[in-house]
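*Asks:* predicted model and sequence follow; I will ask about them next.
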Amino acid sequence: MLQFSFKHIINKVRGGIVSPLALNRMGILGMNARNINYIARYNDREKFPIVDDKLNTKRAAKRAGIPVPELIAAFETPASRKRVMEVIDPLWKFVIKPARGSGGKGILVIAGREGEKYKKISGSQIEALDILRHVNNIHSGLYSLGGKPDRVMVEALVDFDPIFQDYSFEGVPDIRVIVFRGYPVMAMLRCSTHSSDGKANLHQGAVGVGIDLATGKSCHAVQRGLRIQRHPDTQMSFGELKVPGWYDLVRLAASCYEMTGLGYLGCDIVLDRERGPLLLEANARPGLAIQVANGVGLRQRLRFIEGLDEEMHEKKVDERVAFSMREFAAEKTL
């Protein structure tokens, strides 16, 4: 499989623009190609609401038997927000998020209580008034796609698997899996850092770790586009990283094809200590940074799946997962 480095891409830059021909030769899928050849072609826009609204996603997942973080309450009208404090009063840990938020915006994670104060995952404290203000902002559409009025979700805080405790700074790491026509084609682990303010956002300084589809082992790691070997805050080597319960996690991602009806999607999954893999959200327009995290372009893998005969596109979930694990195994792991 053709591999590349971020430095290799930079060397191709002329006047701030990377030649589409150069990207194509490296097997990198660009934004225009993704939008035209995959999102527009394989994603029915009528099905976008299933993934654009996290409340819809959660309900669809439960109908499909796909495990998700526990939904404690949902407030769908401004009038109902008066009950927020009543609902969270007995809770020690919880998450408040907008149903139609994007890019991780508007997510408030409460990791504990101290008297009348609520402790954020960063250790800072807020008061009830701050929570109500946050809820009002969500309802007003401050974080939603298109700025439209939104619904508020209160979820149980995931008790993430301790295997990741040395690979993340404050935040909960998640695994992004790209699924094309039901076949998992690429995966990465996103690890928060001090510079990313505890958020698993690669553009804000989080670490992207490419994960071998065959084994769940790390095969490549980058921060801000540069390859690294250790977590910048904990100094833990990524060479020792292996995601537990890997088959079940990849199978969950592949199952989202039937759940959503979308041909090209990204599935964000977290590992709970007791429950195992849980679907956090699905995305009809997944970003392309996963290619840098893996050091491998998506283009060849997507074309390979497109070239399969019709019989292969009628395979069951387990058959598709086994096929992807075999065909898209990493050439080497860390």
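*Replies:* Okay, I see it. Residues are numbered from 1 along each chain as shown.
*Asks:* hey, let's count contacts and neighbours off CA atoms from now on
*Replies:* OK.
*Asks:* residue 239 contacts residue 211, doesn't it?
*Replies:* No. If you go by CA atoms under 8 Å, residue 239 and residue 211 don't touch, sitting 11.0 Å apart.
*Asks:* tell me which element the residue nearest in space to the middle of the chain falls in.
*Replies:* Using CA atoms, centre = their mean, the residue of the chain that lies closest to the mean C-alpha position is residue 268, 3.1 Å off. Element membership for residue 268, per DSSP states H and E: strand 264-272.
*Asks:* the very next helix or strand once past that strand vs strand 264-272, what angle?
*Replies:* Scanning forward in sequence from strand 264-272 by DSSP H and E, the next helix or strand is strand 276-283. Counting by axes from the mean of the first three to the mean of the last three CA atoms, to 10 degrees, strand 276-283 lies at 150 degrees to strand 264-272.
*Asks:* please compare the first structure with the one that follows:
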Amino acid sequence: MWLLEKYTSPFKLAQLGIMGMNQRNVSYIGRYNPRSLYPLVDNKLKTKRIAVDAGVTVPKLIGTIQHQHEVTKIAEMVKDWPGFCIKPARGSGGKGILVIMRHADGLYYKPNGSGCTANDLERHITNILAGLFSLGGKPDFVLVEDLIQFDDVFDGYSYEGVPDTRVIIFKGFPVMAMMRLSTASSDGKANLHQGAVGVGICLRTGKALRAVQYNAPMRYHPDTGRDLYELQVPHWEKLLNLSAACYEMSGLGYIGTDIVLDKKRGPLLLELNARPGLSIQIANGAGLLPRLRKVEKMTESEIKKMSVAERVKFAMDNFGVF
């Protein structure tokens, strides 16, 4: 398998089918994603609602906080939930997400073991409402969700955080996938820009292809020492079917789907992204363009005749590595 880091010239990158940001924005996001549908994915509560209506499984919603006078309700809202997650409805890149693993005697414990008070939670929620973490800095509101209990199969692959699987869906076809694994440097968040590890995943088998951190290749998790090349995602075909179904659910032609595996509920849709990043190509050691163009060669009538399962089978057969 070739490595992207060996090829630095624009000519070589084009030869290898690497898609750049301008091409993504104009030829795919601009062409296939109607702007009128962006609010469905930029607002996590709207995404959750359309997912539930479409029969797509999502993390349980504990409640919402939309106004400053509701901030003090947080302790009462979560008192019967052992763990929970506070997140901005319009946040991006994992910013503003606060995960609480457990609470006792008035203290709320984060994944790193540090405790915070109800006042700390209220202060964080106030910052979310003020738009500190939202797209464009606009006033926001808060989602409080049940804590995801990630599948034990991922023990050691992620550090103090829930690993997720990003799948790029184009016209209903999965075209590329990676897992994002949190690290100490990413503060327990599965965000590659903050230092999480990206692991390219074979679309046919769900097995790891290669791994990177800060765009540099690696093999072992920097905090746990786990061999990342041994990773294999369970329920792989079911996960791809859930991701591919988001095409009909959202109406968007080019999207990133973020899926988590709960050990009791299986694959859950965490969120959708109408502007998915391009680092997935580095994690996979492959360019998106050849796969996107293969789908573009199909007629609309051909695609409409295919079920979700048939589109997933096409992707596994044509874009799998081993």
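*Replies:* Everything's here; your move. Owing to the predicted nature of the structure, the values given are computational and were not obtained by experimental measurement.
*Asks:* now the TM-score, please.
*Replies:* Once the chains are laid over each other, their TM-score by TM-score structural alignment, normalised by the length of the second structure reads 0.97; 321 aligned residues with a CA RMSD of 1.2 Å.
*Asks:* which residues touch residue 43 of the first structure?
*Replies:* 261-264, 284 (CA atoms under 8 Å, 6 or more residues apart in numbering).
*Asks:* if you set the cut-off to 10 Å instead, what comes out?
*Replies:* The contact partners of residue 43 of the first structure, taken as CA atoms under 10 Å, 6 or more residues apart in numbering, are 35, 181, 260-265, 284-285.
*Asks:* on that earlier part again, what's the distance between whichever residue in the second structure pairs up with the residue nearest to the centre of the first structure and residue 167 of the second structure?
*Replies:* Counting by TM-score structural alignment, residue 268 of the first structure lines up with residue 258 in the second structure. The gap separating residue 258 of the second structure from residue 167 of the second structure is 7 Å, by CA to CA, to the nearest Å.
*Asks:* cool, and residue 244 of the second structure?
*Replies:* Counting by CA to CA, the separation of residue 244 of the second structure from residue 167 of the second structure is 9 Å.
*Asks:* what's the answer for residue 241 of the second structure, then?
*Replies:* For residue 241 of the second structure, the distance to residue 167 of the second structure equals 11 Å [CA to CA].
*Asks:* more neighbours: the two, which one.
*Replies:* The residue with more neighbours, out of residue 241 of the second structure and residue 167 and counting by other CA atoms under 10 Å, is residue 167; that gives 27 against 20.
*Asks:* how about that one, what's its match in the first structure?
*Replies:* In the first structure, residue 167 of the second structure lands on residue 177 (TM-score structural alignment).
*Asks:* ok, residue 188 of the second structure next?
*Replies:* Here residue 188 of the second structure is matched to residue 198 in the first structure, going by TM-score structural alignment.
*Asks:* map residue 138 of the second structure across to the first structure for me.
*Replies:* Checking TM-score structural alignment: residue 138 of the second structure goes with residue 148.
*Asks:* what sits against its match?
*Replies:* So residue 148 of the first structure contacts 100, 138-142 (CA under 10 Å, 6+ apart).
*Asks:* those residues in helices, which ones?
*Replies:* Here DSSP state H is the test, and the contacts of residue 148 of the first structure give 138-140 as lying in helices.
*Asks:* just put these in JSON lines and tack on neighbour count and distance to residue 11 of the first structure.
*Replies:* Formatted as JSON lines, those follow (neighbours: other CA atoms under 10 Å; distance: CA to CA, whole Å):
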{"residue": "138", "neighbour count": "29", "distance to residue 11 of the first structure": "43"}
{"residue": "139", "neighbour count": "24", "distance to residue 11 of the first structure": "46"}
{"residue": "140", "neighbour count": "16", "distance to residue 11 of the first structure": "45"}
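*Asks:* fine by me, thanks again.
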